[in-house]
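> Based on what follows, work out the 3D shape:
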Amino acid sequence: MEKTARETTSLETGVRLTGFQVFDLATGKAVNTPKAYGKSIKTSDLPDGIARFFPFGVTYDEPADPISGGANSEAPATGTGLPPDVLLPMLESMREDIAEIREALAQVHMRMVGGSLLIIYEADWERAREGLKWLEEADEDEDGDDEENEDEDEDEKRVGPPYLVKLIDFAHTKVVPGIGPDEGVLKGVDTVLTLLDGRIEQTKAVIASTEAAPAS
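As a prediction, the model looks like this:
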């Protein structure tokens, strides 16, 4: 593990992208990015990796990454990813959840080797919108006394959060009181938060440019 960390982005940033998939609605198939990609890229390439994982659902010119100042990424193929106006609130909510995970980790005296942050999100545009609406209404539903309608449509019953964020892979984790939090883990989570900040700003820029464009 130490050798892999030295040869990848792990040592410098606390993060290495592993393999991931983005569902292509146009073909009905997953677009795979293998583990070899995450092992081959440099730290400066991480924003491009995040853009691959959170592509825009139609072809846009990618703005330069505001964090690294790097060159523009290639626009993803039409059919992958979510529209920017759907992706933005999802990224912002996801960032809040990861920040809460970071706060919790900062309170635990432990050492973790090989831990992972699992992120899954809804690729279907309409279901993603429904999930975002579910998030907005979740707090009200928790405070309210409304009983669930037994005749509710089956599709509506399946609506839930549009994404999932979990800390996984605890096989090499030790809790040791008095040792303090794992600074390497905190560094990795901080890197993820910074990368999300960059993608959020890119998404805002695309939305702003679209709104400013003259109607054809």
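> Please make it C-alpha for all contacts and neighbour counts, starting now.
Will do.
> and the most centrally placed residue in the chain, which of the three is it?
Centroid-nearest residue in the chain: Ile119, 5.7 Å away (criterion: Cα atoms, centre = their mean). Three-state call for Ile119 (DSSP: H, G, I helix; E, B strand; the rest coil): strand.
> tally of neighbours for the closest residue to it other than its chain neighbours?
Excluding the flanking residues, the one nearest Ile119 by Cα to Cα, 6 or more residues apart in numbering is Val165, at 4.7 Å. Using other Cα atoms under 10 Å, the number of residues around Val165 comes to 15.
> Now do the nearest residue to Gly180 once chain neighbours are set aside: how many residues are near it, please.
Nearest non-adjacent residue to Gly180, counting by Cα to Cα, 6+ apart: His109, 4.3 Å away. Number of residues near His109 (other Cα under 10 Å) recorded here: 15.
> How about the contacts made by His109?
Counting by Cα atoms under 8 Å, 6 or more residues apart in numbering, His109 touches 175-182.
> Among those residues, name the ones in strands.
Val175 (DSSP state E).
> Among the contacts of His109, name the buried ones.
181-182 (16 or more other Cα atoms under 10 Å).
> list the buried ones in the longest helix that the chain contains?
Using DSSP state H to define each element, the chain has its longest helix at helix 183-212. For helix 183-212, the buried set under the neighbour-count rule, 16+ other Cα under 10 Å, comprises 184-193, 195-207.
> and what of stretch 6-14?
Buried residues in stretch 6-14 (16+ other Cα under 10 Å): 8-14.
> Quick check: Lys39 touching Arg16?
Yes - the pair Lys39 / Arg16 is scored as a contact, 7.1 Å apart, by Cα atoms under 8 Å.
> list the contacts for Val86?
Contact analysis of Val86 by Cα under 8 Å, 6+ apart lists 125, 128-129.
> Tell me how far it lies from Arg111.
37 Å (Cα to Cα, to the nearest Å).
> before we move on, what about Glu7?
Distance from Glu7 to Arg111, counting by Cα to Cα: 21 Å.
> who touches stretch 36-47?
With contact meaning Cα under 8 Å, 6+ apart, stretch 36-47 is reached by 7-9, 12-13, 16-19, 65, 68, 70, 195, 198-199.
> repeat for stretch 171-187
13-14, 102, 105-115.
> and if we set it to 10 Å?
10-15, 101-116, 189-193 (Cα atoms under 10 Å, 6 or more residues apart in numbering).
> this one next, for a side-by-side:
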Amino acid sequence: MADKKSFRKSQLIALDHVAAGHDGVLSDPSGEIVVKPCKQSEIDFYESTLAHPDFLPHIPTYMGRISLGSDTTVAQAAGTLILPGETVQDLRPAGPGIAGATLIENAWAPSNGGKIQTDLAVVLENVAAGYKKPNILDVKLGARLWADDAPLAKRAKLDKGAEETTSKPLGFRIAGMKTYQGVDTNAHNGITADGYRLYDRIYGRGFNIDTVPEGFGEYFRLVKNDKPEGPIRKVIRRFIDDLEAMAHVLENEESRMYSASLLFVYEGDHEALQDAFSTEKDIIASLNNSAAETDESSNGNGAVEEDEEGRVKFPSIQSLKLIDFAHAEWMPGQGPDENLLHGIRNVIKTLSGLVG
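Below is the predicted model:
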């Protein structure tokens, strides 16, 4: 069972590295976790993923849930949720708040990225932790972005947005990103004082099926029409491998996930990225040498670093996760989520086109 992560609400701070999504996402002072305000449906989905082990590597580690309505500590870690004698119902907060999440046709209004009206939050690993300068990209998946219980006004708005962007033809659109430009870059033209350029949701809506590769090229900081080389080429190849592995899992699951996103993260500091690849190579060589050793002198006292659970700790190079499950559920008997898979497959095609 995983150790419980304990903190108080008063210690939470605004999450720095966010590319898209709703306001109000928090983190702890260590930066290792994300506290994401959400509805009960998203908590339910994260708890249900424990029964889908093949899916778990493709989402952020779920650590539990808290109430933001009081200054409380995290009491439910991932291991606690499945202890014998406990049920999901046992761990849900009593009292008001849940009923208010029911959709009312006449009351719906677009949030436009504002804070979700809720006291509930999921506690997740921060996928961007461990990087010196994380470059972050959020890609919204699906040609259809609304769930079956969505009000008609919401359906119409989301359908219109899909028609006007790459969502409808490709099943994805760039929702936002944040890329490191360097500390010597002056704070101007959308570049922050700490060297980041920010791209909001409007940026991604300007692409069509022909120009959307330029958005990914911008994320990987490629010169237009140039092919990636060196470490960046390796990073893109790894993202493609991760996407193909994710697609394989989803092809063997029966689910529906509307408005879910792909979260891409890679090391944006060029020198740190090169060092990470070099360190990774050394670790693999050390592990291979240790495996080949048969004498007693090979007792694991090498320079390979391990985490608290004894697993080899590799440097942070890149990571890909599926996120945002407010409108996600398992649908036995309904087949794979082709709406989601259509977008993932087209992202694979787009990245494959970049590397040639």
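> and the residue nearest to Ile119 of the first structure, which of the three is it?
strand.
> on that earlier part again, what is the aligned counterpart of the residue nearest to Gly180 of the first structure in the second structure?
When the second structure is aligned by TM-score structural alignment, the residue opposite His109 of the first structure is Glu254.
> now the second structure: which of the contacts of Val86 of the first structure match?
Retained in the second structure: 128-129, out of those (criterion both residues aligned by TM-score structural alignment, their matches' Cα atoms under 8 Å).
> Any chance of the contacts of Val86 of the first structure in a markdown table with distance to Glu136 of the first structure and secondary structure as columns?
A markdown table is the format used below for the contacts of Val86 of the first structure (distance: Cα to Cα, whole Å; DSSP: H, G, I helix; E, B strand; the rest coil):
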| residue | distance to Glu136 of the first structure | secondary structure |
| --- | --- | --- |
| Trp125 | 17 | helix |
| Ala128 | 13 | helix |
| Arg129 | 11 | helix |
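> Top of the contacts of Val86 of the first structure by number of neighbours, please.
Going by other Cα under 10 Å, Ala128 tops the contacts of Val86 of the first structure with 22 neighbours.
> How about the contacts made by that one?
Taking Cα under 10 Å, 6+ apart as the test, what Ala128 of the first structure contacts is 82, 86-87, 90, 121-122, 134, 159-163.
> Please apply the same query to Gly353 of the second structure.
Taking Cα under 10 Å, 6+ apart, one finds 213, 227, 347 in contact with Gly353 of the second structure.
> In terms of distance to Val139 of the second structure, which of these ranks first?
Val347 (8.9 Å; Cα to Cα).
> Map that closest one across to the first structure for me.
Aligned partner of Val347 of the second structure by TM-score structural alignment: Val192.
> I'd assumed Arg95 was in contact with that match.
Yes - using Cα atoms under 10 Å, Val192 of the first structure is in contact with Arg95, at 8.8 Å.
> Can you check which residues contact both of these two?
Residues touching both Val192 of the first structure and Arg95 by Cα under 10 Å, 6+ apart: none at all.
> May I ask which helix or strand encompasses Arg6 of the first structure?
helix 2-7 (DSSP states H and E).
> Can you check which part of the second structure that helix sits on?
Against the second structure, helix 2-7 of the first structure falls on residues 159-164 (TM-score structural alignment).
> quick one, strands of the second structure?
13-14, 26-27, 33-37, 62-67, 120-125, 134-141, 172-180, 196-199, 255-257, 261-267, 318-323, 328-330.
> which residues does Thr179 of the second structure contact?
Residues near Thr179 of the second structure by Cα under 10 Å, 6+ apart: 19, 133-137, 191, 195-199, 218-221, 265-269.
> go again using 6 Å as the cut-off
Contact analysis of Thr179 of the second structure by Cα atoms under 6 Å, 6 or more residues apart in numbering lists 135, 196-197.
> Trace it over to the first structure, please.
By TM-score structural alignment, Thr179 of the second structure lines up with Val22.
> for Asp269 of the second structure, same thing?
Match for Asp269 of the second structure (TM-score structural alignment): Asp124.
> Once you drop chain neighbours, what's closest to its match?
For Asp124 of the first structure, ignoring the flanking residues on the chain, the nearest one in space by Cα to Cα, 6+ apart is Leu25 at 7.3 Å.
> roughly how far apart are the residue mapped onto Phe53 of the first structure from the second structure and Glu244 of the second structure?
Using TM-score structural alignment, the equivalent of Phe53 of the first structure in the second structure is Tyr219. Tyr219 of the second structure sits at a distance of 20 Å from Glu244 of the second structure (criterion: Cα to Cα).
> what do you get for Glu267 of the second structure?
Counting by Cα to Cα - Glu267 of the second structure and Glu244 of the second structure are separated by 21 Å.
> more neighbours, these two?
Glu267 (27 against 15).
> counterpart of the residue nearest to Ile119 of the first structure in the second structure?
Using TM-score structural alignment, Val165 of the first structure pairs with Leu320 in the second structure.
> Distance of that match relative to Gly302 of the second structure?
30 Å.
> repeat for Lys234 of the second structure
Lys234 of the second structure sits 27 Å away from Gly302 of the second structure, going by Cα to Cα.
> Looking at those two now, which is surrounded by more residues?
Counted by other Cα under 10 Å, Lys234 of the second structure and Gly302 do not tie: Lys234 has more neighbours, with 16 against 11.
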